[in-house]
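[1] sequence? don't have it. structure:
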């Protein structure tokens, strides 16, 4: 008779008394994924969902002050194709205080942020806050967004404007 490597119980099996104890012991010894990571700036342990610790996360550059050129630069994002997604996330942050209701029809299940002046119309030297700030953004449902982009909808006819 042998002892289970997990609980110490007597077993006929050479190592474990059950499959669950084998799995528990193996996963504790060699987990498949890391549950904690190190900060990109220092060796402080942080949750896997973060990149920086509390100290270094606050020191990062303010995204509102970035220019479009800085946002497109290779050191700001990993790949040039990520620019649009990163700009969309900044747009959501800059407009988080606004109600999530379509300014035209009042639909509130799903809304999108629509640029009044297209992004490509701005020079690269303009701050992201101007491109994606509340003054250049409309909160619209997908249907109204499409209509606005195809010049079928005007802003002056919006009864639910905020």
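    Nice, thanks for sending it over. The structure presented is a predicted model; accordingly, all values stated were derived computationally and were not measured.
[2] C-alpha from now on. contacts and neighbour counts both.
    Fine.
[3] which residues of this structure fall in strands?
    With DSSP state E as the definition, the chain shows strands at residue ranges 2-3, 10-11, 36-38, 45-47, 112-115, 137-140.
[4] Let me have those strands in TSV, extended by mean neighbour count.
    Formatted as TSV, these follow (neighbours: other Cα atoms under 10 Å):
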stretch	mean neighbour count
strand 2-3	15
strand 10-11	14
strand 36-38	15
strand 45-47	15
strand 112-115	20
strand 137-140	24
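[5] also this one, for the comparison:
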């Protein structure tokens, strides 16, 4: 039997190697490039697999207008967990170092609020609580020390 791509003798009924199989099949079925689409609500052009833009997306949340009171109203308990989740996202997207600022440990870090969430009034927007200047990366040991007053930043 001969390889469909290169013509070498092979025991496999179609191809002599995975490389030949991939080259043959990739030429036959080329990758599709993403097409420019338009938002189904407002018509703005978007270049992703989504059907709506950020402004029309019903699940998009503008954290600059959502307050701590709004989050507490939706989550009867563990409202701070949602605030911390947004904080981790803000920190990940920032250019700050992704390691403990005290010891430099970089395998795992936790995002910590310099001013605790509980110290903010209920009418404070989440974007203020999770401002990048209020967030810091700490290893679990230094995070515990900071939360228990043994470490000052």
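    Everything's here; your move. Here the structure is a predicted model, which means the values were calculated and not measured.
[6] Relative to residue 100 of structure 1, which of the strands of structure 1 is closest?
    The stretch from those with the least distance to residue 100 of structure 1 (Cα to Cα) is strand 137-140; that distance is 6.9 Å.
[7] show me the contacts for the most centrally placed residue in structure 2.
    Nearest to the geometric centre of structure 2 sits residue 89, at 6.0 Å (Cα atoms, centre = their mean). For residue 89 of structure 2, the contact set (Cα atoms under 8 Å, 6 or more residues apart in numbering) is empty.
[8] Need the counterpart of it in structure 1.
    Using TM-score structural alignment, the partner of residue 89 of structure 2 in structure 1 is residue 93.
[9] Against residue 59 of structure 1, how distant is its match?
    Going from residue 93 of structure 1 to residue 59 of structure 1 by Cα to Cα, to the nearest Å gives 17 Å.
[10] Residue 74 of structure 1 too?
    Following Cα to Cα, the distance that separates residue 74 of structure 1 from residue 59 of structure 1 is 20 Å.
[11] Just want to know which of these two has more residues nearby.
    The residue with more neighbours, out of residue 74 of structure 1 and residue 59, is residue 74; 13 against 9, by other Cα atoms under 10 Å.
[12] I'd like to know how far that one sits from residue 83 of structure 1.
    Separation of residue 74 of structure 1 from residue 83 of structure 1 (Cα to Cα): 10 Å.
[13] Tell me the buried residues in the lengthiest helix in structure 2?
    Secondary structure of structure 2 per DSSP state H: the longest helix is helix 79-93. Neighbour counts over helix 79-93 of structure 2 (16 or more other Cα atoms under 10 Å) mark 79, 80, 83, 84, 86, 87, 88, 90, 91 as buried.
[14] Format these as TSV; extra columns: distance to residue 28 of structure 2.
    Converted to TSV, those look like this (distance: Cα to Cα, whole Å):
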residue	distance to residue 28 of structure 2
79	52
80	52
83	49
84	48
86	44
87	46
88	43
90	43
91	44
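[15] No more questions from me, cheers.
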